[in-house]
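> Predicted model and sequence follow; I will ask about them next.
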Amino acid sequence: MIARPAAAPGAAPSPPARERFAAIDVGSNSVRLLVAEYDSASGLNVIDELKDQPRLAAGLARTGCLDEAAIERALQTLARMREVCQRRGVKRIAAVATAAVREAENGPWFVRRVRQELDIPLRIIDAETEAALSYRSVAHHFRLAGERTLVADIGGGSLELIGAVDGLVELTVSLPLGAVRLTELHLPDDRAAHKEIQRLRAYVKKRLKRGISGRAWAAATVIGSGGTFTSLGRMVQARRGLPAGDTVHGVSVTAAEVEQLIDWLASRTPEQRRQVPGLNPERADIILAGLAVTAELLDWVRTRTLTVSAFGLREGLLLEMAGAKEISTPDPLRLFREFAERCQSDRR
């Protein structure tokens, strides 16, 4: 269980009663900080958190490099996060960079700047580690025993998928289907006409077919982690006429609701999308791409609903630092079976 703080982020700290950890996720769209304490009885107790959207993936698909302005925004955000860690008495920090930094030609240079200028131990993680950390967090908060589960995390640069059967990980896949990347390539200049969205969805479907067997994961329980899914959950709650709660964790969303949102948002102007209840205005320009990936994933694995997880990679990092129970490792025979089934699916 993860308990959230009652105080506002940045509030004056109380003296640490236990060792405090901090996790920083340098993503393609957002940079997020989580400060917490951990014990085996109560789990993670969140002390503080901070989020900003420097959008490191901006222009990456076109240039192959991190944009200088985005780098400066990210450095400013990380400097504020370092100050929060110092104020909160953090003893250990784990900081990871994902798809944008991983793929960028100047990604290693950016990491060196963070280490040298801010003394934050940032490291680039591969796609498999990224997916595993997200899954660790989901497995900590959902009962997965006896379930066929597909965890999806749509970032700014990539889609991470991890599949498990009865808690045993069998599949990890990373696809270049991030919301920022797809928006820049397929929905430029805030255009969201029907033909552009259909073209985008056709591209997403093609990449999904190459990456995951629809047959092997048909009717799996889909759990969505990350900003696209939490935004989806909040928008759906608003459209259902429900009051905005403290969290969208555990909210169930139907495939039909995703389709309705895509059609409705596509009919709005960019300014109208920024006013949508439940949607962060800073995510308004990339939400359609994220929802297109969501809709095509549900269609490909023939699943009618998904469940939103409010917890993701940062929580997985904290659990790893705290020495929480490891997730199950893949069985080679099951991985071989999945590969064979995927090959059969690709021939359909």
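All right, it came through fine. Note that the structure is a prediction, hence the values are computed from the model and not measured.

> Every contact and neighbour count from this point should use C-alpha atoms.
OK.

> Quick one: neighbours of Arg55, just the number.
25 (other CA atoms under 10 Å).

> Is it in contact with Ala70, as I believe?
Yes - assessed by CA atoms under 8 Å, Arg55 is found in contact with Ala70 at 6.2 Å.

> out of everything not next to it in sequence, what's closest to Thr172?
Closest residue to Thr172 apart from its sequence neighbours, by CA to CA, 6 or more residues apart in numbering: Ile162 at 4.4 Å.

> Work out for me the element that neighbour sits within.
strand 159-165 (DSSP states H and E).

> Contacts for that strand next, please.
For strand 159-165, contacts defined as CA atoms under 8 Å, 6 or more residues apart in numbering pick out 127, 130-132, 135, 145-154, 169-178.

> buried subset of those residues?
127, 130-132, 135, 148-154, 169-178 (16 or more other CA atoms under 10 Å).

> Could you check the angle whichever helix or strand Leu171 is part of makes with strand 159-165?
Per DSSP H and E: Leu171 is located in strand 168-175. Relative orientation of strand 168-175 versus strand 159-165 (axes from the mean of the first three to the mean of the last three CA atoms, to 10 degrees): 160 degrees.

> then this one, side by side with the first:
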Amino acid sequence: MRLGVLDIGSNTVHLLLVDAHPGARPNAYADHKQQLSLIRHLDDQGAITTEGVDKLLLFIREAVSFAQRNGAEDMIAFCTSAIRESANGPEVLAKVTDETGVHLAELSGDQEAAMTYFAVRRWQGWHVEHLLNFDIGGGSFEIAYGTDELPSRAVSVPLGAARLTREFLSSDPPKGKQLRKLSGHIEAVLDDTLGHLGDSIQMPEHTVVTGTSKTFRSLARVAGAAPSSEGPFVTRTLKRKDLKYWIGKMSKMTVDQRAQLPGVSEIRAPQVLAGGMVAHAAMKYFGVKRLVICPWALREGLMMGRLDALLMEGVVGRDLDPWVGSLNLSSGAETPGFSLGVVSA
């Protein structure tokens, strides 16, 4: 079936349409997105401005029309920190529902971290036991860790790249005092976060550490990783020592100069430095020398979770025909086998 996932993020608003069915790799069919940057449409009281709300409503109407024209059979819509933490978030959500008919599910920071981890786990598979994921958004930074499909620990902190740029890096290029103040703030927030987590995150030597989000992809590209044109199956990594080098270089660049770096778009150029500082601080705190870039993140996690739910509800079925040697092992299947006392409903 063709599923739609509407993601209202701090930087980008994005509708992704995917052809998917249980047991198969989801294939992107089409997408519609806009660099709306809701986090830039905040007034002094932290409320989304009238202009920002109007732009959001316009995009959502366009997204619904796009999904309908392209044959979407099901669509989920959600928002993250940009609306969740705005002073008028509840009013904005109500206005979206009233004027577009779309109900935006408001994800908590922990849910955002957990569902992103879920996508990474599906991508990495079970050859990875201990998994730690970092995700830097525009408004928040998520950390999730576990050994199962869903994490045993998930946390979100207000260290988003756009948020920190707005609050700390007003000069172009930033002044040394601003960079030191931002660095101290990041360390203080991470100290507090790690204090709450305590010893609950155990990282054996073979732990796989991943980074998701456009910020991590951009940082990896700047540091020499393959461009997006080579596809999602190329291994991309980011080393802490390379990140430190590029943070030093970018801190002396203007926004226009950063926009000339490979993998850095014009809209991301102002915030890539702050994002790099968060990434480096997190890698240092957890003793991570190298991480792997994962192409799947929150949208894919929610899409696969939705597909799983539809399968369990019986809305969609698993078609066994395409696979060689497929075997129906359901409780009601009339196939040779044995019983351990499992009674079908």
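In hand now; what should we look at? Keep in mind that this is a model prediction, so the values were computed, not measured.

> Please work out the TM-score for the two chains.
Here the superposed chains carry a TM-score of 0.81, computed using TM-score structural alignment, normalised by the length of the second structure; 306 aligned residues with a CA RMSD of 2.4 Å.

> re earlier: can you check which part of the second structure the strand holding Ile162 of the first structure sits on?
Aligned using TM-score structural alignment, strand 159-165 of the first structure spans residues 141-147 in the second structure.

> which residue is nearest the centroid of the first structure?
Nearest residue to the geometric centre of the first structure (CA atoms, centre = their mean): Gly226, 3.1 Å.

> How about the contacts made by that residue?
Counted by CA under 8 Å, 6+ apart, Gly226 of the first structure has contacts Asp153, Ile154, Gly155, Ser309, Ala310, Phe311, Gly312.

> could I get those residues as TSV with secondary structure?
Output for these, formatted as TSV (DSSP: H, G, I helix; E, B strand; the rest coil):
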residue	secondary structure
Asp153	strand
Ile154	strand
Gly155	coil
Ser309	strand
Ala310	coil
Phe311	coil
Gly312	coil
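
> got JSON lines for these, with distance to Thr221 of the first structure too?
Putting these into JSON lines (distance: CA to CA, whole Å) gives the following:
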{"residue": "Asp153", "distance to Thr221 of the first structure": "14"}
{"residue": "Ile154", "distance to Thr221 of the first structure": "17"}
{"residue": "Gly155", "distance to Thr221 of the first structure": "20"}
{"residue": "Ser309", "distance to Thr221 of the first structure": "12"}
{"residue": "Ala310", "distance to Thr221 of the first structure": "16"}
{"residue": "Phe311", "distance to Thr221 of the first structure": "17"}
{"residue": "Gly312", "distance to Thr221 of the first structure": "17"}
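
> From those residues, keep the buried residues only.
In these, burial by neighbour count holds for Asp153, Ile154, Gly155, Ser309, Ala310, Phe311, Gly312, counting by 16+ other CA under 10 Å.

> hey, where'd the helices end up in the stretch 201-348 of the first structure?
227-239, 255-266, 270-273, 287-300, 313-321, 332-346 (DSSP state H, counting those that start in this stretch).

> Tell me the spacing between the equivalent of Leu232 of the first structure over in the second structure and Thr147 of the second structure.
Aligned counterpart of Leu232 of the first structure in the second structure: Leu219 (TM-score structural alignment). In this view, Leu219 of the second structure and Thr147 of the second structure are 27 Å apart by CA to CA, to the nearest Å.

> If you count surrounding residues, which of the two has more?
Neighbour tally, Leu219 of the second structure and Thr147, criterion other CA under 10 Å: the higher count belongs to Leu219, 27 against 15.

> Surely the more buried one and Gly276 touch.
Yes - here Leu219 of the second structure reaches Gly276: they are 6.8 Å apart, a contact under CA under 8 Å.

> quick one: common contacting residues for these two?
Common neighbours of Leu219 of the second structure and Gly276, using CA under 8 Å, 6+ apart, are Leu243.

> and Gln202 of the second structure, how many neighbours?
Count around Gln202 of the second structure with other CA under 10 Å applied: 12.

> wait, I meant Val64 of the second structure
There are 19 residues near Val64 of the second structure, going by other CA under 10 Å.

> which residue lines up with it in the first structure?
Counting by TM-score structural alignment, the partner of Val64 of the second structure is Arg82.

> try Pro295 of the second structure
With TM-score structural alignment as the criterion, the equivalent of Pro295 of the second structure in the first structure is Ala310.

> Quick check: closest non-adjacent residue to its match.
His249 (4.6 Å).

> Just list the residues touching that neighbour, thanks.
Shown in contact with His249 of the first structure (CA under 8 Å, 6+ apart): Thr230, Val308, Ser309, Ala310, Phe311.

> quick one: the first one and Leu150 of the first structure, what's the gap?
In other words, Thr230 of the first structure. 17 Å.

> How about Ala179 of the first structure?
Applying CA to CA, the value for Ala179 of the first structure to Leu150 of the first structure is 19 Å.

> Ile125 of the first structure too?
21 Å.

> Check Pro54 of the first structure too.
Taking CA to CA, one finds Pro54 of the first structure at 29 Å from Leu150 of the first structure.

> Also Ala324 of the first structure?
22 Å.

> next one: His194 of the first structure
Taking CA to CA as the measure, His194 of the first structure falls 29 Å from Leu150 of the first structure.
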